[in-house]
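Student: structural data only, the sequence is not supplied:
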């Protein structure tokens, strides 16, 4: 697996975003039965100002958010609550998943508000972002239930508690 990491905010260095992204992506791929060889994605570690710009540009929401993802291609399932089909390699043997941007400020603020470690929260958001690249979504209720269950299962394999339990 090849992950291109672009750190715009140096606070990400203390959290070792590259290692966290690698572990999260590997766990997602393993859970989904996708061999990591040839898988490509990129991760941008930024701050709230930058993610607000991206959110405004791509979603017309000029506010910061925790994580954004841009799948390389549409992979969602047509029917609600059905897992998307896993991507196959292209003619070069590669599976380009897409891009993820994650905002330090929002992640740290959300982790503190929830009383959990920023490391676990970032791991959760990276898992969430990679699942979006694979076609999972949470717009429809059945899709949200499926995505949440998959996240919880993957996070448990990584030793991270269920983030949805109150």
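Tutor: Thanks, I have it. Nothing here was measured: the structure is a model prediction, and the numbers come from that model.
Student: use CA for all of it now, contacts and neighbours both
Tutor: Will do.
Student: tell me where this structure has helices.
Tutor: Secondary structure of the chain (DSSP state H): helices located at 11-15, 17-32, 48-59, 104-114, 118-133, 141-157.
Student: now do the buried residues in the shortest one.
Tutor: Residues residue 12 are the ones in helix 11-15 that count as buried (16 or more other CA atoms under 10 Å).
Student: which residue comes closest to the spatially most central residue of the chain once chain neighbours are left out?
Tutor: Geometric centre of the chain, nearest residue: residue 129, 1.6 Å, by CA atoms, centre = their mean. Nearest residue to residue 129 in three dimensions, chain neighbours excluded: residue 69, at 5.8 Å (CA to CA, 6 or more residues apart in numbering).
Student: one more structure, for comparison:
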């Protein structure tokens, strides 16, 4: 059986923070909050730095600057109507789990933002992984109704993890 989260560490600072257990805890909490089973899904989280995420941001979003987190869903689940909950995917089985997609997260951006906000780095990273997993599941923040729905799920999920409301 494949693990829920496969971590690819490109920057050793992520090892010291414990990205893999943080990402697993965050992804598991999102699935539980949405009533989805942990078994039957998988996703990949890449821990990188600003240089790497800048390249990815330029390539996929046309913005050659660092950002905190990027996500690539394996299937577009977003709803066309603003504020409507996306259709949730069906889980695969233990032998063939369904891939939710990939997330890249920059240590540099996360550390800067956490310091500026006066919050623990681990809490900020947990929030950004929750945010990324919700993107993989079709949530977005393109318009106000979608942003409100996504933020509601972020805040509720983070509360189950003992992380303060980031908004």
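Tutor: Done, it's in. Quick caveat: nothing in here was measured; it's all calculated off a predicted structure.
Student: still on that earlier bit, which of the helices of the first structure sits closest to residue 74 of the first structure?
Tutor: helix 118-133 (8.5 Å; CA to CA).
Student: quick check: the closest one compared with the second structure, mean distance?
Tutor: Taken against the second structure, helix 118-133 of the first structure registers an average deviation of 0.3 Å after superposition, with mean CA distance after the TM-score superposition for the first structure.
Student: against the second structure, where does that helix fall?
Tutor: Mapped onto the second structure using TM-score structural alignment, helix 118-133 of the first structure covers residues 121-136.
Student: show residues contacting that stretch.
Tutor: The contact list for stretch 121-136 of the second structure (CA atoms under 8 Å, 6 or more residues apart in numbering) reads 17, 22-23, 26-27, 30, 68-77, 100-103, 105, 110-111, 114-115, 140, 150, 154, 157-158, 163, 166.
Student: can we see that at 6 Å?
Tutor: The contact list for stretch 121-136 of the second structure (CA atoms under 6 Å, 6 or more residues apart in numbering) reads 26, 71, 73, 100, 114.
Student: got a list of what the second one touches?
Tutor: If a contact means CA under 6 Å, 6+ apart, then residue 71 of the second structure has 102-103, 132 as its contacts.
Student: show me what it aligns to in the first structure.
Tutor: For residue 71 of the second structure, the aligned position in the first structure is occupied by residue 69, per TM-score structural alignment.
Student: what does the first one give?
Tutor: When the two structures are superposed using TM-score structural alignment, residue 26 of the second structure falls opposite residue 24 in the first structure.
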